[in-house]
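Asker: I'd like to go over a predicted model; first the sequence, then the structure.
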Amino acid sequence: MAGPSTEKDRATSSFVEKGTTPDFGQNALDLDERILKLSNECPPFYRNRNLLTLYLLIIPGCLVPAITLGFDGAMMNGLQAVPTWDNYFGQPRGALLGIMSAILALGCVVATPFVSMVGDRHGRRAGIFVGSVIMATGGILQGASVHFAMFLVSRFVIGFGLVFANTFAPMLIGELAHPKDRQVITSLYQTSWYIGAILAAWTTFGTFSIPTEWAWRIPSLLQAAPAFVQMVGVYCLPESPRWMIAKGKADEAKAVLVKYHANGDDEDEFVNLEFQQMRTIIEAEVDNETGWKALVTSPGNRKRLLIIVCLGIFSQWSGNGLVSYYLVRVLETVGITDARDKNIINGCLMIFNWITSVISAFLTARIKRRTQFLTSGFGMLAVFATQTLCAGLFNDHNNIAAGKAVIAMLFAFYLFFNLAFNALLYSYPIEVLPYPIRAKGFSILMFFGKASNFINVLVNPIGLQAIGWKFYLVYVGWLCVEITFIWKFFVETKGPSLEAIAMRFDGETSQAEKKKSAKSME
C-alpha cells in the first residue's frame, strides 16, 4: 500500500490537472482563513516603509508596457492630425492606415509563443528587461524612419517587445504585492495606459505645428524613452518570490516577503504562514507540471478558457479600438477638421480616461465583478446607439448640435469602458485562473487580445472610409453579443474564497474528489 507521501502526490496531481489549488484537508482550509484574517489586520502600506518603497519602485519597473501601448494609440491619433506626417507618408487612408496602426499588434501576436521561454526560465524581471530592450530599439527605428516600410518594421519591433513586458509586468506586480493590496494594485496597472496616452496626446499637440519632419519624429522617438527607464527600474525591484521558490531559492523568497510584507520582522506570523502556504503549493506544482492539455481536460477549465478568450476579444472589440487609433477620422465624420481642435480633444479625452480608470480600479474592491461587466456593457451599448443616431443626424440633416453630441458621447463611452475592461482586464483572470494554469491562461489572454486588436485596427479605417458613420452600427450589434456572453458565462468571483470560486467552475465533483483525497491522507 502506498505511503502518505505517495497519496499526497497523487492528490496534488489530480488537483493540478483539474486546475484548482492543492488542498490537503481541513488544516489547509484553516490556514487559508488564518492568513486572510492576518492579512486584513496588517497596517496599510503607507505605514510600512519597505512596502511603500516597493510600490513606488513598481512605477518605473513595471508600468512601462501599458504606458508604451497607451502612448502608441494616442500618438497614432495625434500624428494623423500632423500635416507633415500625413504628407511624408502619402496621406495614408483606409487599408494603408489600418496596417500602419495594426502592425504593432501583429508583432505582439508573433512574439507570444516565445514569451515563456524567457520569463519562466530566467525570471519575471528578465522577461520585462528583454521586452524593454526590443521596444527601445523599435522606438529609435520609428523616429528615424525614412520611408513607409521602415515605419512599419519599427512598429512591428515595438509590438514584438511589448508582449514580453506586458505579460510579466502585471504578473510581477501581483506576485510582489501584499495580499491586502493585490486586487487594487493589479487593477491600477492598466490605468497607466492612459498616462502614456496623455503624454503622447499633448506631445503631438506641442509639435504638430513644427513645419519640418521633427513634428512627427519627436513623438516617435519619445516612444522609446519609457523603455530605457524600465531597463534600469525593473532591476531595482526584487524578483518574484513565487518564481524563486519554483527555482529552489526558498530562502531568498522568504527574505523578500519578510522585508516588504513584514517591514523586516522575520518573526511576523502572517509572513511565516504566507510563505508556508506559498511553498507548499508551488513545490507541489513544480513536481507535477501542468501542461497545456489541462486547459481543456475538465469542464471547469474549459469554462475558464472560454471566459479568458472572450475577455481578450471583448477588451478590443467593444468600440475602444475605433477611438483609440482613429479618433481623428471619427471627428472628421462630425465636421471637426482643424488639426489644433483634434489634438486638444485627443489630449482632454486621455486625461478624462485616466481619471475614470483610476476610480474604476478602486471600485473593484467594492463592486461585484458581474455587476461591473454588465454595467459596462449596457452603458457602452447605450452610448454607441446614441452616438450612431447623432452622427446620422449630423451627416444626413446637418444638425450641428448632434455633431457636438458625438464628442460628448466619446467621453461617456470611455466612462463605461474603463469601469470593467480597463479595471478588470488583469485582476479578473487572476481570480478566474488557479495558479497551476495562470501563466498559460495569461498567454491565451494576450494572444486573443492582441490578435483581436490587429484585426480591429486593420478593419476600422476601411469601414470608416467605406460607409462613414454607419460603421458604428457594427459595434452596436457586437455589444449586444458581448452582453449576452457576459450574462451567460461570466462567473462572479468577488467575495468568496478561492475554494468557493473553484467550486463555481468545477462543481461538486471537484469538491468530492478533494474530500476523498484528504480523508485518504488522514
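Answerer: In hand now; what should we look at? Residues are numbered from 1 along each chain as shown.
Asker: CA atoms for contacts and neighbours, from now on please.
Answerer: Fine.
Asker: What segments of the stretch 351-500 of the chain are helices?
Answerer: Assigned by DSSP state H, counting those that start in this stretch, the stretch 351-500 of the chain shows helices spanning 369-397, 400-417, 427-432, 435-467, 472-489, 498-521.
Asker: How is A81 assigned, secondary-structure-wise?
Answerer: coil (DSSP: H, G, I helix; E, B strand; the rest coil).
Asker: what's the closest of the helices of the stretch 351-500 of the chain to A169?
Answerer: helix 435-467 (11.7 Å; CA to CA).
Asker: Would you indicate which residues of that closest one are buried?
Answerer: By neighbour count on 16 or more other CA atoms under 10 Å, the buried set for helix 435-467 is 435-464.
Asker: ditto for stretch 484-499
Answerer: By neighbour count, with 16+ other CA under 10 Å as the criterion, the buried positions of stretch 484-499 are I486, F490, V491, E492, T493, K494, L498, E499.
Asker: OK, contacts around the second one?
Answerer: Think F490. I307, R370 (CA atoms under 8 Å, 6 or more residues apart in numbering).
Asker: Quickly note the distance from it to Q387.
Answerer: Separation of F490 from Q387 (CA to CA, to the nearest Å) stands at 27 Å.
Asker: this is the other structure I want to compare:
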Amino acid sequence: MSPDPTFCGLKGQSLVYLVTFCCSIGFLLFGYDLGFMGGVTTSPLFLETFGNPDAALLGFMVSSYDIGCLLGAVLSFFIGDHLGRRMMIVAGGIWVLVGAVLQASSFSMAQFLVGRIIGGVGMGHMTTAIPIWLTESASAKKRGRMMAMQLSNLIMGLIIANWVDYGMAKIDGSIQWRFPVALQCIFCVLVMSLCMFLPESPRWLMQKGREVEARKSLAALRGGALDSEIVESEFRDIQTAIMIESHHVSSWMDIFRDGGISGFTRVMTGFNANFFQQLSGVNVMSSLGPYIFQHSVGFDRNQALMVSGGQQIFYFLSSIIPWFVIDRAGRRKLFMLGSFGMGVCMALSAVFIGIGGKGLGYAAVVVLYIYQTFFTLGWQSTLWIYPSEILPLKLRLRGGAIAVVSQWLFTFVVVEITPPMITNITYKSYIVFAAFNFLAIVVVYFTFPETANRPLEAVDLLFADRDGKRPSIWRVVQDSVSKDFDAEYELHRLEQQNSMEIGKKTGEEYEMDEDFKGMSSHVENVN
C-alpha cells in the first residue's frame, strides 16, 4: 500500500497552511509595494533626485506602478491558463525583482518609471494567480479563513513599509529612499522559492487532463490516501464540473457572452466587486497615507509618518476579526456592513477636515483609523476570494484577470487623482468616496450572490437554467441565500456521480448537459 502523498513532508490542513503562508508572503509583498511610496514621496532627498515633481507628477510616479499591474493582469489573461497557478506567481516574482532593481538604482525619472511599471507587471501576475491558487487548494469550509489570514499579511507589508520609511527618514543620503525600494527583493525571492515545492491546483491539473497529478495534489491537500472517500468525492465533483463546462464553454470569448454558464454576468460581478473596493477610497490611505495626513489633516512630516505607521498597526489588528466571521457571516453581509461603515467614516472625515482646527484634525485621524476596521471586515479578505468563487473553472483565471484589471485600473485612477483632489477640493474629496460606498450597498444587495461555504462546483448551479431559461442575476441572488437550494445540490451531486459510474461501466456517454438542465427545473419546483 503506497503512503499518503505529501509535499514538504506535510499533508492535509498543515499543507494548506503552508500554501496559505506562501500566498501570504506574496500579498505581504503586495502590501509593501503599496505602502513604501507613501513615505518615500515625502523624502526631500527623493524629491530632489527627481527634480521636485509637482503634485500631479508625484501622483503619476506612485500610480505608474498600477499601470504595470494592469498590464500584468491583461498578460495573465492570455498566458495564465498555460502556465498554471504556481508558475504564474514565479513569473510575477521575476518581473517584480527586475523592477525593484531598476527603481532602487535610478538617477533619472525615466528609469524610475520604467522600473515601477515592470514591477507592476509582476504584481499583476501575482494578484491574479495567488487568490485562485489558494481558493482552489483550500476546502469549502475554510476558504474564507485562509484568505483572511493571507490578507492580514498584506497589511503586515504596509506596516513594514511605513516603519521602514520612518526609520530610514533619520538617515542622510540617498539610501534614505533606495533601501525601502530595494527591500522588495527579499520577499520576491522567498515567495518564488516556496512555490517550487508546493502542490499545483488540483482543479487546474484536472482541466489540463493531468488526472494522476491532480489526484496526488488533492490527496495531499485533504490529507487522505489517493483512493480515500473524501479525495474520491471531491475528485468526482471537479470531474463533473469539467464535463458540464465542456458542453458549453468553447473559447476565451465566453467571458464576454453567456456561453451557456452566464460567463459575462459572472465576470462582471467580479469586475464590479473590484471597482467598488477601489472607489471606497482605501488606497488613498494605503498608498498615500503620510501625504494625506501631512497635506489634508495638517501634520508635519514626522507626525504624518508616525500616525500613518500607527494606522497600519491598527489596520493589522482589525484584520484578525475576519478570521472568525468571514465564513459564518458570508460574503454579502460583510460587503454591505463594510460599505456602510466606510461611507459613514468618509462623510465624518469630510465634516471634520472641512471645519478644520487641531481638535477636529485629531478627530479625523480617529475616524480614518475606524475606516480601516470596516474596510478589512467588509472589503479586504472578502473581495480577494469572491471573484475566484463566483467564476467557473474554465473562466476562473481569465475572468480573475479581468477582475484584477478592474482592481488596478481604478487603483491607478484613485492614486493618480487623489493629490490634485486634496489640493483643489480639499474636504469634498471624502464626500466623493462616501457616495461610492453607499452606492455599493445597493449594488451588492441586488447583484452579488452568496458563495460562502459552498464547494466551488456548487456555485455553477446557481447560474443554471430555470425551466429552460437563464435566470436573472436577482433570481441567482435569491437562490444563493436559500437553504433548500443547497440541499438539492447535494442530492443532485450524488445522482451525477452515480450516473457517471453507470456510464463508465456500460460504456455509454453520460449526457451531463440535459441532466443539469433537468436538475435546474427540479430546483425551481422545490424553491
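Answerer: In hand now; what should we look at? Predicted model only: the values in this text are computed from it and were never measured.
Asker: Identify the residues contacting F410 of structure 2.
Answerer: F275, Q278, L279.
Asker: Recalculate using a threshold of 7 Å.
Answerer: Contacts of F410 of structure 2 were listed using CA atoms under 7 Å, 6 or more residues apart in numbering, and they are F275, Q278.
Asker: which residue lines up with it in structure 1?
Answerer: Pairing criterion TM-score structural alignment: the partner of F410 of structure 2 within structure 1 is identified as S452.
Asker: outside of stretch 230-246 of structure 2, which residues touch it?
Answerer: So stretch 230-246 of structure 2 is in contact with R203, Q207, R215, L218, A219, R222, G224, E457, Q497, M512, D513, going by CA under 7 Å, 6+ apart.
Asker: The fourth one contacts P202, doesn't it?
Answerer: Yes - at 5.6 Å, L218 of structure 2 and P202 qualify as touching, with contact defined as CA atoms under 7 Å.
Asker: Tell me which of those two has more neighbours.
Answerer: L218 (31 against 25; other CA atoms under 10 Å).
Asker: What does that one correspond to in structure 1?
Answerer: Aligned counterpart of L218 of structure 2 in structure 1: L257 (TM-score structural alignment).
Asker: show me the residues around that match that make contact.
Answerer: Counted by CA under 7 Å, 6+ apart, L257 of structure 1 has contacts V271.
Asker: And it, how far from L393 of structure 1?
Answerer: 60 Å.
Asker: and if you look at M231 of structure 1?
Answerer: Per CA to CA, M231 of structure 1 is found 50 Å from L393 of structure 1.
Asker: contacting residues for the equivalent of C390 of structure 1 over in structure 2?
Answerer: Using TM-score structural alignment, the partner of C390 of structure 1 in structure 2 is F352. Going by CA under 7 Å, 6+ apart, F352 of structure 2 touches L360, G361, A363, A364.
Asker: For the residues you listed, pick the one with the most neighbours.
Answerer: A364 (24 neighbours).
Asker: Show me what it lines up with in structure 1.
Answerer: Under the alignment (TM-score structural alignment), A364 of structure 2 pairs with V406 in structure 1.
Asker: Test my guess that that match contacts L393.
Answerer: No - using CA under 7 Å, V406 of structure 1 is not in contact with L393; the gap is 10.4 Å.
Asker: So for M231 and L393 of structure 1, which residue has more residues nearby?
Answerer: It is M231, of M231 of structure 1 and L393, that has more neighbours when counted by other CA under 10 Å, with 23 against 17.
Asker: so what's the more buried one up against?
Answerer: Shown in contact with M231 of structure 1 (CA under 7 Å, 6+ apart): F129, S132.
Asker: To which residue of structure 2 is it aligned?
Answerer: Using TM-score structural alignment, M231 of structure 1 pairs with M192 in structure 2.
Asker: what helix or strand does that match sit in?
Answerer: helix 184-195 (DSSP states H and E).
Asker: what's the closest non-adjacent residue to F373 of structure 1?
Answerer: A420 (5.3 Å; CA to CA, 6 or more residues apart in numbering).
Asker: Tell me how many other residues crowd A487 of structure 2.
Answerer: For A487 of structure 2, using other CA under 10 Å, the count is 11.
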